[in-house]
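# this is the structure alone, sequence omitted:
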């Protein structure tokens, strides 16, 4: 008997730190796990990280491993939740930016929502791509050389971008579709 889950035997990494948009981490995590994937959370420390929910701090999330300890070969995709605080803290961390570059260079899906495309800009992945984001950073995307559009989700080669929590269904569907097309990680 075979497992009919679309992401059976797949491993997905979510990279985040304090101030991640609560729903932009939790919803993809839940949807990917429901589709059969194993999901790990990587951060700057192994201590719990706290989300941002609407206009105040949200819930804590357990961290599985340090960003510095991630092996790209072990994962099938990388998901980057937004929020204003989370990507702003991560984009100044060399190991976080290098990890994003490494996933992209390996041809693995890299999915960024809301303000997380800031991380794609920092990693040098925006130029020449078609991307979307939260409306307040679309100028940043355009200034980085991308075609900035206002759409629920955009997939350009292995980079997936989305605007906001309102688009989480389309974002998760795009991640699942991209991972299904990839060879299984080691």
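On my side now, so go ahead. Every value quoted in this text rests on a predicted model; they were computed, and no experiment measured them.
# going forward, measure contacts between C-alpha atoms and count neighbours the same way
Noted.
# list of residues touching the one helix or strand residue 86 maps to?
Residue 86 belongs to helix 85-90 when elements are defined using DSSP states H and E. Residues outside helix 85-90 that contact it (Cα atoms under 8 Å, 6 or more residues apart in numbering): 16-21, 81, 96-97, 115-116, 118-119.
# from those, which two are the most distant?
The largest separation in the contacts of helix 85-90, counting by Cα to Cα, is between 21 and 97 at 19.0 Å.
# one step back: which among the contacts of helix 85-90 gets closest to residue 176?
Comparing the contacts of helix 85-90 against residue 176 with Cα to Cα places residue 81 closest, at 15.6 Å.
# my read: that closest one touches residue 118, true?
No: contact criterion Cα atoms under 8 Å: residue 81 and residue 118 do not qualify, at 11.0 Å.
# so which of these two has more stuff around it?
Taking other Cα atoms under 10 Å, residue 81 and residue 118 do not tie; residue 81 has more neighbours (32 against 26).
# quick one, what contacts that one?
For residue 81, the contact set (Cα under 8 Å, 6+ apart) comprises 14-16, 20-21, 24-25, 87, 112-116.
# kindly recompute the last result at 6 Å.
Applying Cα atoms under 6 Å, 6 or more residues apart in numbering, we find residue 81 in contact with 24-25, 113, 116.
# in the helix or strand just after the helix holding residue 86, what counts as buried?
Going down the chain from helix 85-90, the next helix or strand is helix 94-105, by DSSP H and E. Using 16 or more other Cα atoms under 10 Å as the test for burial, helix 94-105 gives 95-104.
# do stretch 132-142 as well
Of the residues in stretch 132-142, those with enough neighbours to count as buried (16+ other Cα under 10 Å) are 132-134, 137-138, 140-142.
# what of stretch 27-39?
Neighbour-count burial for stretch 27-39, counted by 16+ other Cα under 10 Å, picks out 27-29, 31-33, 35-39.
# redo those as a markdown table? Include distance to residue 46 and secondary structure.
Output for the buried residues of stretch 27-39, formatted as a markdown table (distance: Cα to Cα, whole Å; DSSP: H, G, I helix; E, B strand; the rest coil):
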| residue | distance to residue 46 | secondary structure |
| --- | --- | --- |
| 27 | 21 | helix |
| 28 | 21 | helix |
| 29 | 18 | helix |
| 31 | 23 | helix |
| 32 | 22 | helix |
| 33 | 21 | helix |
| 35 | 26 | coil |
| 36 | 25 | coil |
| 37 | 22 | coil |
| 38 | 18 | strand |
| 39 | 16 | strand |
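# okay, one more to line up with it:
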């Protein structure tokens, strides 16, 4: 990418505020790469979690880095954000989907027609929030049955975009995931993005 292209991209998300919902056990690169893509495009990112402090990242089954939490999901207002990102890691969404506050936070983005990007095990939160009926999605392969049972049209593709809902399978898909995520956030609300 030339310097001219880079400078043209840096303001793509200027004025946009994006929530990344995560807790302990998130797959580190699935949080850090989207976070960096958003900030490099001029957006502002807040890490939203169950409690203040730090959350523990993972590199597959090895401990990764800790990330500082900016807001608690119980008091975070979805109206304050333009989009939502849901990283994977098995423990992360499995813990979050037990939180009524986290589930309602996710559902609110669909009710407000805002872009949502979920990767790997992140789409578990979409199942719990009841927002995948009739939607075309992908995920980590082990979630296929859960998503189909929740009414989704599951496909095995690198990156799937359905009216503001961006999903991908694994960290290997992050380049396509981040590019499409930034594009959808820049576009803003999508009328067909509904709960």
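Here it is on my side, so go on. Everything numeric in this text was worked out from a predicted model, so none of it was measured.
# how alike are these chains, TM-score-wise?
Superposed pair, TM-score by TM-score structural alignment, normalised by the length of the first structure: 0.94. Supporting alignment: 182 aligned residues with a Cα RMSD of 1.4 Å.
# turn the contacts of residue 81 of the first structure into JSON lines, including distance to residue 47 of the first structure and neighbour count.
Output for those, formatted as JSON lines (distance: Cα to Cα, whole Å; neighbours: other Cα atoms under 10 Å):
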{"residue": "24", "distance to residue 47 of the first structure": "20", "neighbour count": "27"}
{"residue": "25", "distance to residue 47 of the first structure": "16", "neighbour count": "24"}
{"residue": "113", "distance to residue 47 of the first structure": "24", "neighbour count": "29"}
{"residue": "116", "distance to residue 47 of the first structure": "21", "neighbour count": "30"}
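# nearest to residue 159 of the first structure, of those residues?
Closest approach to residue 159 of the first structure among those (Cα to Cα): residue 113, at 10.9 Å.
# how about the closest one, what's its match in the second structure?
In the second structure, the residue paired with residue 113 of the first structure is residue 119, using TM-score structural alignment.
# how much space separates the aligned residue in the first structure for residue 45 of the second structure from residue 69 of the first structure?
The equivalent of residue 45 of the second structure in the first structure is residue 39 (alignment by TM-score structural alignment). Using Cα to Cα, to the nearest Å, residue 39 of the first structure is found at 15 Å from residue 69 of the first structure.
# same check on residue 47 of the first structure?
Counting by Cα to Cα, the gap from residue 47 of the first structure to residue 69 of the first structure is 15 Å.
# and residue 103 of the first structure, by the same measure?
14 Å.
# what of residue 131 of the first structure?
29 Å.
# of these two, who's got more company?
Using other Cα under 10 Å as the criterion, residue 131 of the first structure and residue 69 rank with residue 131 on top: 27 against 10.
# in the second structure, which spans are strands?
Assigned by DSSP state E, the second structure shows strands spanning 17-21, 26-27, 44-49, 54-59, 62-68, 71-72, 83-86, 116-119, 136-137, 153-154, 159-162, 165-168.
# the fourth one aligns to what range in the first structure?
Counterpart in the first structure of strand 54-59 of the second structure, with TM-score structural alignment as the criterion, is residues 48-53.
# centre of the chain to the matching stretch, how far?
On the basis of Cα atoms, centre = their mean, to the nearest Å, stretch 48-53 of the first structure sits 16 Å off its chain's mean C-alpha point.
# stretch 74-94 of the first structure too?
Counting by Cα atoms, centre = their mean, stretch 74-94 of the first structure comes out at 6 Å from the chain centroid.
# what about the aligned residue in the second structure for residue 84 of the first structure, how many neighbours?
By TM-score structural alignment, residue 84 of the first structure lines up with residue 90 in the second structure. Using other Cα under 10 Å, the number of residues around residue 90 of the second structure comes to 20.
# in the second structure, which residue is closest to the centre?
The centre of the second structure sits closest to residue 85, judged by Cα atoms, centre = their mean, with a distance of 2.0 Å.
# distance of residue 116 of the first structure relative to residue 131 of the first structure?
Relative to residue 131 of the first structure, residue 116 of the first structure is positioned 12 Å away (Cα to Cα).
# can you check residue 148 of the first structure too?
From residue 148 of the first structure across to residue 131 of the first structure, the span is 5 Å (Cα to Cα).
# returning to that earlier point: just put the buried residues of stretch 27-39 of the first structure in a markdown table and tack on distance to residue 168 of the first structure.
Listed next are these as a markdown table, based on distance: Cα to Cα, whole Å:
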| residue | distance to residue 168 of the first structure |
| --- | --- |
| 27 | 7 |
| 28 | 7 |
| 29 | 11 |
| 31 | 10 |
| 32 | 12 |
| 33 | 15 |
| 35 | 15 |
| 36 | 18 |
| 37 | 17 |
| 38 | 19 |
| 39 | 17 |
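# residue in the second structure paired with residue 100 of the first structure?
Per TM-score structural alignment, residue 100 of the first structure is aligned with residue 106.
# if I look at its match, how far off is residue 143 of the second structure?
For residue 106 of the second structure, the distance to residue 143 of the second structure - Cα to Cα - is 18 Å.
# burial measure for residue 8 of the second structure, as a count.
By other Cα under 10 Å, 11 other residues sit near residue 8 of the second structure.
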